[in-house]
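what shape does this take:
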Amino acid sequence: MRPLRYAINVTLDGCVHHEAGLPPDEDSMRFWTTELHRADALLFGRTTYEMMQSAWRRPPSGSWPEWMADWQRPFAETIDTAPKHVVSSTLDEVDWNADLLRGDLRTAVERLKEEAGSGLFVGGVTLPRALADMRLIDEYVFVVQPMVAGHGPTLLAGLRETVRLEVVERRVFGSGVEVVRCRADE
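The predicted model follows:
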């Protein structure tokens, strides 16, 4: 069974808004690229899928935009080509190497986890909370930004029960960003 890993940027006060925190630097982009490489497929809800697609899909011209630094391209290429599964009740179709997951969420994700491979990556806010409530997430990766946002959506807000975690790795980048990798206790 392949593990389901949830990874997200989070401020010290728990904010997970995509614009909260430090702008990505070379260390964090290398980290995120490596995280994506650990997965056979990405699992997104509609909002995260659309946000990632608008930022990281290769333009029709085939050339990355001028604003993108050379050190950002490996991440862009990795997420652009990765297979994706999108959970949505409002979208009729998806592209960008993606398919729609319909029906019972638990059944669909359990089926994905049963496939052979090295893992699934889930990002975002709403979908991971539902998956955490179902106890389907095997690993949590928090990229902790050394700042207080003071506003915005917070990490796993509304979770029905406590999820016990075992810290299995800590790493600090030169920017002060700390990665905390945890395994879900059974």
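
every contact and neighbour count from this point should use C-alpha atoms.
Noted.

and residue 138, how many neighbours?
19 (other C-alpha atoms under 10 Å).

please report the distance of it from residue 184.
According to C-alpha to C-alpha, to the nearest Å, residue 138 and residue 184 sit 5 Å apart.

what's the answer for residue 144, then?
Counting by C-alpha to C-alpha, the gap from residue 144 to residue 184 is 18 Å.

neighbour count winner among the two?
For residue 144 versus residue 184, the count of surrounding residues by other C-alpha under 10 Å is larger for residue 144: 23 against 17.

and residue 143, what element?
strand 139-145 (DSSP states H and E).

residue 46 reaches residue 84, doesn't it?
No. The criterion here is C-alpha atoms under 8 Å, and residue 46 misses it with residue 84 at 11.4 Å.

which of these two has more residues huddled nearby?
Between residue 46 and residue 84, counted using other C-alpha under 10 Å, residue 84 has the larger neighbour count: 25 against 21.

the more buried one touches residue 98, doesn't it?
Yes. The criterion here is C-alpha under 8 Å, and residue 84 meets it with residue 98 at 4.3 Å.

quick one: the residue positioned nearest the centre of the chain from residue 105, how far?
Geometric centre of the chain, nearest residue: residue 123, 2.4 Å, by C-alpha atoms, centre = their mean. From residue 123 over to residue 105 the distance is 15 Å, taken as C-alpha to C-alpha.

would you do the same for the sequence below? I want to compare the two.
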Amino acid sequence: MRKIIAALVMSVDGFIEGPNGELDWVDNWEDPFELLPQIDTCILGGRMYPGYEQYWGAILANPQGTLPFTGKVASEGEVTYAHFAERTPHFVLSRTLDNVTWRNTQIVRDVEEIRRLKQQPGKDIHAVGGATLVCSLMNQRLIDELRLVVYPIILGGGKALFKDVKERRALTFLGAKPLKSGLVRLTYST
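Here you go, the predicted structure:
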């Protein structure tokens, strides 16, 4: 059976966004998780999808242009990810979205559709986020692995990654890897 891997960036104090939704503390949105060779499908939540489409679509439209949300120019790794995302099937778990325009993307209405997707043949699946999606999948015991890149910053508030997980969950440590600029990737099985 395919694994679902939730891979997200977070602050030392466990937040994925600042108190006002700030993401300016994230250097770039490359693949620090080393997931691309391992996955062939992505899952997103309905709240995250519009920004995801806008960001990666902007890179595809103009790789040297100024990006939404960051005001920066895309890094080489972000351009690589944008091309990967363009050709990779995406499933958006949402009860409220009416349509999606990103190529190879479809809306699924129920977490049971994700369970069925996991049972299909293929490579592993990346649960891109956001926090509500990851918690929902964890509550249904559909997340098999967590890859967390921890930024050396304390935000002091914001959107907590695991605030909606309903029960205590012991994790099995699989490894830690120091990355550039003081980042650390932690990997756990659930």
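
all helices for the second structure, in order.
49-61, 76-87, 111-119, 131-139 (DSSP state H).

what's the angle between the third one and helix 131-139?
Translated: helix 111-119 of the second structure. Counting by axes from the mean of the first three to the mean of the last three C-alpha atoms, to 10 degrees, helix 111-119 of the second structure lies at 70 degrees to helix 131-139.

and helix 111-119 of the second structure, which residues are buried?
Neighbour-count burial for helix 111-119 of the second structure, counted by 16 or more other C-alpha atoms under 10 Å, picks out 111, 114, 117-118.

widest-spaced pair of the residues you listed?
111 and 118 (10.8 Å; C-alpha to C-alpha).

need the contact list for residue 170 of the first structure.
Residue 170 of the first structure sits next to 178-181 when contact means C-alpha atoms under 8 Å, 6 or more residues apart in numbering.

which position in the second structure aligns with it?
Mapped onto the second structure by TM-score structural alignment, residue 170 of the first structure lines up with residue 176.

so residue 170 of the second structure touches residue 190, yeah?
Yes. The pair residue 170 of the second structure / residue 190 is scored as a contact, 7.0 Å apart, by C-alpha under 8 Å.

ok, residue 70 of the first structure - how many residues close by?
Residues within reach of residue 70 of the first structure, counting by other C-alpha under 10 Å, total 10.

rewinding a little: would you check the span in the second structure matched by the strand holding residue 143 of the first structure?
Under TM-score structural alignment, the match for strand 139-145 of the first structure is residues 145-151.

what count of nearby residues applies to residue 156 of the second structure?
By other C-alpha under 10 Å, neighbour count at residue 156 of the second structure equals 12.

the one 10 residues further on too?
By other C-alpha under 10 Å, 12 other residues sit near residue 166 of the second structure.

do the same with residue 54 of the second structure
Neighbour count for residue 54 of the second structure, taken as other C-alpha under 10 Å: 14.

ok, residue 169 of the second structure next?
When neighbours are counted by other C-alpha under 10 Å, residue 169 of the second structure comes out with 11.

what residues are up against it?
residue 190.

ok, residue 45 of the first structure touching residue 89?
No. With contacts counted by C-alpha under 8 Å, residue 45 of the first structure stays clear of residue 89, the gap being 9.6 Å.

which one's more surrounded, the two?
Between residue 45 of the first structure and residue 89, residue 45 has the larger neighbour count (other C-alpha under 10 Å), namely 21 against 12.

just to revisit the earlier point, could I get the helices of the second structure as JSON lines with distance to residue 2 of the second structure?
Putting the helices of the second structure into JSON lines (distance: least, C-alpha to C-alpha, whole Å) gives the following:
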{"stretch": "helix 49-61", "distance to residue 2 of the second structure": "23"}
{"stretch": "helix 76-87", "distance to residue 2 of the second structure": "19"}
{"stretch": "helix 111-119", "distance to residue 2 of the second structure": "5"}
{"stretch": "helix 131-139", "distance to residue 2 of the second structure": "14"}
